[in-house]
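# build me a model from this:
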Amino acid sequence: MKNSKPNIWARLLKKAQKTDPSLNRRMAMLKRLFCALMMFGTALIVAGCTTTKTDLAAATNPLRIGVASDYPPIIFKQGGVIAGMEADLAVNLAKNLNRPYQFVETSWDKLIPDLLNGRIDIIMSGMSITEERQVRIDFCNPYLKTGQMALIRRTDAARFQTPAQIMMNRSDVGVQKGTTGAQLVRQQFANAKEVAFLSAHDAALALSRNRIDMLIHDAPVIWWLASENEATLTVANHTLTEEYLAWAIRRDDSKLKDSINQALEKMKSDGALNRIFKRWMPGAP
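Next up is the predicted model:
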């Protein structure tokens, strides 16, 4: 049943309005302020929901990691499973990013095209930072300082005792196609004949069979191959260049880059990076 008595609050408000004529203006201002605050709060809630959905999508989508799995000890197949230094780093990185991961195998010369066309999200395959590559792709912070070294036969150790003897000798020099080692030989080995191979393993096999005089490759690869063939092959202990290995991403993927750099710093600070290096490069000086 409807109450016939006037609402007490309405009577009090009416009386106050008669006593203070400016009350109506103040009430109107308060209403506008209240409405503005409500709209701002709603916008924040919507923005928060949108960010959450974006972050959830990123967390559930696997990080597609491009690898050329013929590059021991950096990345290779072991018993049919992808293994190596980059594989361990990938597991640790995905854990820090709180994302699942997926290895996408390809050949070395297709890594950058696959990144640019969106088939993969990141290259983790022992790639060096170079100006030529930076024109097309971006790099995260470097995780390893390295350089090019020479793998030689033990019987030839006296021939290659200095960097000059390595770089100026008339030699058949093996390289892996598309690597910074191949670039170095073309630019700096004035008297050498470059012999390109699809993999470092194939080049080491050719070296042991006297088909080439040396192999130029990244230091971790050279140390690994020397340990695998220590009866016949050895390292010429001179680093010929100074290079930095880093993970490559698309140039417009700045959010992923920032997240990866933060994860890398954590891997450095908690010792994970050094533990992985020691596992896969025990022969490194």
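# going forward, measure contacts between C-alpha atoms and count neighbours the same way
Fine.
# longest helix in this protein, please.
helix 23-60 (DSSP state H).
# list the buried residues in stretch 248-261.
248-250, 256-257, 260-261 (16 or more other Cα atoms under 10 Å).
# distance check, the spatially most central residue of the chain against Met127.
Residue closest to the average C-alpha location in the chain (Cα atoms, centre = their mean): Trp247, at 2.6 Å. Distance of Trp247 to Met127, computed by Cα to Cα, to the nearest Å: 7 Å.
# and Leu93, what does it touch?
The contact partners of Leu93, by Cα atoms under 8 Å, 6 or more residues apart in numbering, come to 260, 263-264.
# er, Ile222 actually
Neighbour list for Ile222: 149-151, 216, 235 [criterion: Cα under 8 Å, 6+ apart].
# one more, for comparison:
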Amino acid sequence: MRNLKSYRIVLLAIFLLCLTSIAVVAEQSRLDLILERGSILIGTTGDYKPFSYLNPETNQFEGHDIDAAMKLGEALGVEVQFVQTTWKTLVDGILQGQYDVAMCGITRNLTRQKQVGLTNPYIKVGKSPLIRKADQERFKTLEDIDQPGVKIGVNPGGTNEKFVQANIKQADILVIEKNLDIPDKIAAGEVDVMITDNVEAMLVAGENPVLYAVDPQNTFTHDDFGYMLPRDDFAFLNWLNLWVHQMQEKGEFEQLQKKWIAK
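Sure, this is the predicted structure:
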């Protein structure tokens, strides 16, 4: 009887030791891992001007969030390494540990936050149509756009596609793999409309006189962007939120917006 009791005590001790070990591992923040590694892995799509763009001439990422990532690395005291991803695989990359943070103009929404963490916002945006300038009298409202025969181009996996799928019932929806290809297809007449964030619509229209951003100050939605990270890592989230706050207080985001957006 005494041996059985001793055996149970030993089993209980082993069980508690295992729980303690699991808790210690679980409590290790990604923040600590980044500092130990000496580098931070930034997931970015490279296809969304002016936030993340892979310049084919230099083969380097550039844009608002690329510069922000460099400032993030500087604040952490670590090197910055970029990992290219897609809108389809953006969340999976965080879940699978392919990168520590995703930075590329990511809309904060409740669907994403079921799976991943999102920082406090750093810029406000909203969905807005990009069309040909010649069609500015034709497409003034969402009702004008949602008509039979109108072709709407969307990049799969992001909030642009979700908005279109939820709100377009009659127009034709064309899924185009590369986000950067859609404006060119509008200019060429292959697509009539792209619904995207007003920041991108204004930038692209400013670069191509054939294109036109429809009323970008009065958007279909009212959204904001944040940076994506693992969901339950509160130590890392708190650090990133303070960094975002300090970037705002110091006017760093304002300077990035002047450089990349208000041109």
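# inside helices: which ones of the buried residues of stretch 248-261 of the first structure?
Per DSSP H, these map to helices at 256-257, 260-261.
# quick one: the helices in the stretch 51-200 of the second structure?
Secondary structure of the stretch 51-200 of the second structure, counting by DSSP state H, counting those that start in this stretch: helices at 64-76, 90-95, 110-113, 142-145, 159-167, 181-187, 198-207.
# distance from the third one to the middle of the chain?
Its chain's C-alpha centre and that of helix 110-113 of the second structure lie 12 Å apart, by Cα atoms, centre = their mean, to the nearest Å.
# in the first structure, what range does it match?
Using TM-score structural alignment, helix 110-113 of the second structure lines up with residues 131-134 of the first structure.
# got it, and the fifth one?
Mapped onto the first structure using TM-score structural alignment, helix 159-167 of the second structure covers residues 180-188.
# now the first one
When the first structure is aligned by TM-score structural alignment, the counterpart of helix 64-76 of the second structure is residues 85-97.
# any buried residues in the matching stretch, and which?
The neighbour-count check on stretch 85-97 of the first structure (16+ other Cα under 10 Å) flags 85-90, 92-94, 96-97 as buried.
# stretch 76-84 of the second structure too?
76, 78-80, 82-84.
# aligned partner of Ser227 of the first structure in the second structure?
So Ser227 of the first structure corresponds to Gly206, using TM-score structural alignment.
# just to revisit the earlier point, could the contacts of Ile222 of the first structure be laid out in JSON lines, adding distance to Thr162 of the first structure and neighbour count?
JSON lines is the format used below for the contacts of Ile222 of the first structure (distance: Cα to Cα, whole Å; neighbours: other Cα atoms under 10 Å):
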{"residue": "Met149", "distance to Thr162 of the first structure": "12", "neighbour count": "26"}
{"residue": "Ala150", "distance to Thr162 of the first structure": "11", "neighbour count": "27"}
{"residue": "Leu151", "distance to Thr162 of the first structure": "13", "neighbour count": "27"}
{"residue": "Ile216", "distance to Thr162 of the first structure": "14", "neighbour count": "27"}
{"residue": "Val235", "distance to Thr162 of the first structure": "12", "neighbour count": "23"}
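# what's the farthest-apart pair in those residues?
Largest separation among the contacts of Ile222 of the first structure by Cα to Cα: Ile216 and Val235, giving 10.3 Å.
# between the two, which contacts overlap?
By Cα under 8 Å, 6+ apart, the residues touching both Ile216 of the first structure and Val235 are 149-151, 222.
# out of these, which is nearest to Met167 of the first structure?
Closest approach between those and Met167 of the first structure, by Cα to Cα: Ala150, at 9.7 Å.
# what lines up with the closest one in the second structure?
In the second structure, Ala150 of the first structure lands on Pro129 (TM-score structural alignment).
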